[in-house]
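Q: sequence unknown, structure follows:
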């Protein structure tokens, strides 16, 4: 029974013992809660209960709701109410986490550039900052491996027998070490290229033969015992970026630009040269010997391999109208059962059946959950787990036995979300993706797409968007033009030219900036009727404020906040009163600004990742470091604001106390945020829209003792069912 005492005990155990110990130990965790904790372990590891007491219940509420688990969201909400916590619970995201996801590995500081599985559930991964980690995928824990070469790792590979780790380094060398001796074992240099090394592969069945492909236009087969280059394969017209070795180790395939070459691994002889219509980027052999390759513009191709040569090329995919752009496939790996997994540049991982009955239906699943563009994929030796890595430094583990149950559904992704607006009255959230020149509207209740206005329709470029008070009209601004759109269809109803550059909007008004140059340069801020273009109030900005880099409005335009290069200003359009404050920041580094609904506090962010809460009445301003670059900020009621940025979290701020009071980690690179009432809409760098609810806990009304039903004692705990990862690797 999940009641208050259960929650209190669980919170104490997670905070003191750690979430991994709780998951590993037998006990009475309900299976649904065990699954939630497995998926949320990367957020709860190292949890500071004193600083964020609400985090466990908040994340259980969000994840259980996303998984559709019965009763658990209600139990989490009861805990939040009982403790009177205020949390940010995610209601939906455009890409819901795929049911095949079993764990998130978080800890790399840079984007993932390569990964490879070793025996016994270990995973090696290297990030763009040169950090090499070995992960225990059953527990989600890791440690750093120092290769000790004086230069950072860039690529890696594990031998087919699991005994050797090979690492390509920034100084263009290739080193190897015995995995059993790590982290103390010495690494030996076994080869070197004259350019950047793009791929490393061991020959199956020949664990002492290593193949490397480089920008120096060569492919080299190394003997790792002697350090001798057995074969240097030349002839490519450009840098070699694709590399595959056949399951029997007899054939090597390499790709450079539009040229594919097939090599005899034993003799180094080039058997075949194939010219392709597009640049080949990645390739792999599947278990039946078929070659699968991807190209720069997105298609996936299959070749039959007969007598060591490529035959009968077949294109497997069809255009995806629901995903903006071609989706640059950065990595492809073979899966059991004649399948292949492709990590795409649009943060979605596709699973393909290599020999489908219908080539147009080769894609069998699209796995979602990455926070940024995917770049790396690897498969465990037993073929039961896959891992994919993204440019935000996150690794996702997938259960390959569950992949067939994941539908290949439309995803509706459109590059980075640059602007966003939400209306509770219209029950609509609208996003404008960066560079996509389109608007996308979604239902706030379900997340379903309502309509899309694309560039081919009207060529609109949107810099600012906001809703009318009734929610019936969507205002979109492009520089000096405001378009009024139907919320039902997105169609333009009317247009109005503004007397200045539109910087913000609220209700039926726009806030514009104009500049006069005589006798000296002066900037003016004005409140303008969005439908009439008539100026209703204006103010000249002090010289120290400079050009308004960001503008924010309070409800009813009772107050307007302006961020200059290193100054903040608040203007009351009704009284004309203004107040300014200087910020202790390097010149021109203020990025975003917000004002609370009470018009008492302003919050600004800078390029150094700090927030600056300003109490307007007292004039006190504070600089608070956040540890990450913040890209979006919005004001709330109750002297609060929310921020979002590259750390992947929406943070709730108490402006009266100038401190953060909660955060919702979304596993996304967040770039836009908007608030209406208790709805918080967020856009991320992978094209997702997230809708969160600000949940304010309140105790349930007291129930008279005479009407209380007796509470039955909880059943005796049964044996705990180990998590999937522990079942796979025989732990727990």
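A: Everything's here; your move. No experiment lies behind these values; they were computed from the predicted model shown.
Q: contacts, neighbours, all on C-alpha from now
A: Fine.
Q: which residues in this structure form helices?
A: 4-16, 19-24, 31-44, 55-67, 72-83, 455-458, 724-728 (DSSP state H).
Q: Out of those helices, which one sits most buried?
A: Mean neighbours per residue, mean count of other C-alpha atoms under 10 Å, is largest over those for helix 55-67, with a mean of 22.
Q: what does that helix contact?
A: Identification of contacts with helix 55-67 by C-alpha atoms under 8 Å, 6 or more residues apart in numbering yields 11, 32-33, 36-37, 40, 44, 49, 72-74, 76-77, 79-80, 87-92, 96-97, 99, 662-664.
Q: And stretch 82-91, how far out from the chain middle?
A: 23 Å (C-alpha atoms, centre = their mean, to the nearest Å).
Q: Please point out which parts of it sit buried.
A: By neighbour count with 16 or more other C-alpha atoms under 10 Å, stretch 82-91 contains the buried residues 85-91.
Q: from the residues you listed, which ones fall inside strands?
A: Secondary structure assignment (DSSP state E) places 86-91 from the buried residues of stretch 82-91 within strands.
Q: would you turn the residues you listed into JSON lines with distance to residue 132?
A: Below are those laid out as JSON lines (distance: C-alpha to C-alpha, whole Å):
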{"residue": "86", "distance to residue 132": "38"}
{"residue": "87", "distance to residue 132": "35"}
{"residue": "88", "distance to residue 132": "34"}
{"residue": "89", "distance to residue 132": "34"}
{"residue": "90", "distance to residue 132": "33"}
{"residue": "91", "distance to residue 132": "36"}
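Q: which of these sit farthest apart?
A: 86 and 91 (15.2 Å; C-alpha to C-alpha).
Q: Identify the residue spatially nearest to residue 38, adjacent ones excluded.
A: Using C-alpha to C-alpha, 6 or more residues apart in numbering and skipping residues adjacent in sequence, the residue nearest residue 38 is residue 103, 6.4 Å away.
Q: close enough to count as contact, that neighbour and residue 139?
A: No: using C-alpha atoms under 8 Å, residue 103 is not in contact with residue 139, being 9.1 Å away.
Q: Looking at these two, which one has more neighbours?
A: Neighbours per residue, other C-alpha atoms under 10 Å: of residue 103 and residue 139, the larger number sits with residue 103, 26 against 21.
Q: What are the neighbouring residues in contact with the more buried one?
A: Each residue near residue 103 by C-alpha under 8 Å, 6+ apart is listed here: 38-41, 140, 396-398.
Q: Please apply the same query to residue 245.
A: Applying C-alpha under 8 Å, 6+ apart to residue 245 gives the contacts 201, 203-204, 251-253, 284-285.
Q: dropping in the other structure now:
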């Protein structure tokens, strides 16, 4: 019990005593990391380093966060230390300590890296979240940035941003969940699935508060209006449907596409929406009337995703024709077209005007110049 208390609280006591340098030395010692890993799991040594607000401790915590998903218990238990060392071997801080351990005659025999690992993590990767048992189709980030939700297999999972832990698993869909959206105030979520339903979830309790039915085929996409009073869904049944949040009822279906509708996005002012379809078109619709005000053409294959910029000025579309196109106004050709390698499946705007595009060959980041 005394050893457990020491491991759990030593870093806090050292920081409280103003001994930041000593705390950094302890938390950055590989032997301490291995002890904490065996005692409490990968979150413990990472948490120790995040408490130390120094330029040196930050990258050490980052390196542990990157590899946390690989540090599950092993059989035999002591093999876990070998996994840790193999993943940290190229880090300039950990590598000398790992080399020293390898030459320590008291150490158990273990495998060592002869060459850099082929699946080494890129510097931008912060953490890998594991738990879904099949494809992950969708991710949404809460407005305050402290948590996120993912949709895959037949579940929706809620994750803590800081620790990477799954805080809730929402179940109720009877087939794959294809899309998840988080309400502006963060109190509820909406999900869409291949069971032809849309479900509303309470964030606090994880309970399903409503099941919306009406689509007659898979529901691929769900979007929530900026004011949180309504939502839109897109389906394989070639329609987009609008739902009133208060009455949990469908107010009006939008039609016009001639093939599956894969994506729907709502403008920041809530007066219009954009939809992307396998019919190779993007349609702009008036929220109040449901009428199509413009059809954007130019893609030469399935349009899998549409995203509206935060200021409502720009519209981006991603297609399996290996291009992402930027549109500035209705009834005009795209302002610009960027060609990539491989089919594109998703696009999203960042707050600073950057565009992130995901495809079968990887992620692309574009910065639009105005």
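A: Sure thing, it's come through. This structure is a prediction, so every number in the text was calculated from the model and none was measured.
Q: Could I get the TM-score for this pair?
A: Overlay of the two chains. TM-score (TM-score structural alignment, normalised by the length of the second structure): 0.82; 336 aligned residues with a C-alpha RMSD of 2.7 Å.
Q: Any idea how many residues pack against the residue mapped onto residue 254 of the second structure from the first structure?
A: Residue 254 of the second structure maps onto residue 233 in the first structure when the alignment is built from TM-score structural alignment. Neighbour count for residue 233 of the first structure, taken as other C-alpha under 10 Å: 19.
Q: ok, residue 233 of the first structure touching residue 268?
A: Yes: between residue 233 of the first structure and residue 268 there is a contact at 6.5 Å, judged by C-alpha under 8 Å.
Q: now for residue 159 of the first structure: what does it line up with in the second structure?
A: Mapped onto the second structure by TM-score structural alignment, residue 159 of the first structure lines up with residue 183.
Q: List the residues that contact the residue nearest in space to the middle of the second structure.
A: The second structure has residue 139 as the residue nearest its centroid, 4.4 Å off, counting by C-alpha atoms, centre = their mean. By C-alpha under 8 Å, 6+ apart, residue 139 of the second structure lies in contact with 148-151, 179-181.
Q: Any figure for the gap between residue 76 of the first structure and residue 443 of the first structure?
A: With the distance defined as C-alpha to C-alpha, to the nearest Å, residue 76 of the first structure ends up 25 Å from residue 443 of the first structure.
Q: again, but for residue 9 of the first structure
A: The spacing between residue 9 of the first structure and residue 443 of the first structure, counted by C-alpha to C-alpha, is 38 Å.
Q: same deal with residue 613 of the first structure?
A: Counting by C-alpha to C-alpha, the gap from residue 613 of the first structure to residue 443 of the first structure is 33 Å.
Q: the more surrounded of those two?
A: Neighbours were counted for residue 613 of the first structure and for residue 443 using other C-alpha under 10 Å; residue 613 has more, 27 against 16.
Q: Need the counterpart of the more buried one in the second structure.
A: Per TM-score structural alignment, there is no equivalent position to residue 613 of the first structure in the second structure.
Q: Out of the contacts of residue 139 of the second structure, which sit inside strands?
A: Among the contacts of residue 139 of the second structure, the ones falling in strands (DSSP E) are 148-151, 179-181.
Q: for the corresponding residue of the second structure for residue 11 of the first structure, what are its contacts?
A: Aligned counterpart of residue 11 of the first structure in the second structure: residue 34 (TM-score structural alignment). Residues near residue 34 of the second structure by C-alpha under 8 Å, 6+ apart: residue 81.
Q: can you rerun that using 10 Å?
A: Residues counted as contacts of residue 34 of the second structure (C-alpha atoms under 10 Å, 6 or more residues apart in numbering) are 41-42, 45, 78, 80-82, 84-85.
Q: follow-up on the earlier one: now render the contacts of residue 139 of the second structure as CSV, adding neighbour count and distance to residue 279 of the second structure.
A: Putting the contacts of residue 139 of the second structure into CSV (neighbours: other C-alpha atoms under 10 Å; distance: C-alpha to C-alpha, whole Å) gives the following:
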residue, neighbour count, distance to residue 279 of the second structure
148, 20, 32
149, 24, 29
150, 24, 27
151, 27, 25
179, 28, 20
180, 29, 23
181, 26, 24
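Q: For those, which two are the farthest from each other?
A: Pairwise over those, using C-alpha to C-alpha, the maximum falls at 148 and 179, 13.0 Å.
Q: Overlap in contacts, those two.
A: Common neighbours of residue 148 of the second structure and residue 179 (C-alpha under 10 Å, 6+ apart) are 139-140.
Q: State the distance from the residue nearest to residue 294 of the first structure when sequence neighbours are not counted to residue 280 of the first structure.
A: With C-alpha to C-alpha, 6+ apart as the criterion, residue 294 of the first structure has its nearest non-adjacent residue at 4.6 Å, and that residue is residue 300. Using C-alpha to C-alpha, one gets 10 Å for the distance from residue 300 of the first structure to residue 280 of the first structure.
Q: joint contacts of the two?
A: With C-alpha under 10 Å, 6+ apart as the test, residue 300 of the first structure and residue 280 both reach 293-294, 329.
Q: Contacts only, for residue 22 of the second structure.
A: Taking C-alpha under 10 Å, 6+ apart, we find residue 22 of the second structure in contact with 11, 14-15, 28.
Q: what residue of the second structure matches up with residue 193 of the first structure?
A: In the second structure, the residue paired with residue 193 of the first structure according to TM-score structural alignment is residue 215.
Q: What is the burial count for its match?
A: Here the count is done by other C-alpha under 10 Å, and residue 215 of the second structure has 21 residues near it.
Q: for the second structure, which helix is longest?
A: Under DSSP H, the second structure gives helix 2-16 as its longest helix.
Q: now that helix and helix 30-40, what's the angle there?
A: Calculated by axes from the mean of the first three to the mean of the last three C-alpha atoms, to 10 degrees, helix 2-16 of the second structure forms an angle of 120 degrees with helix 30-40.
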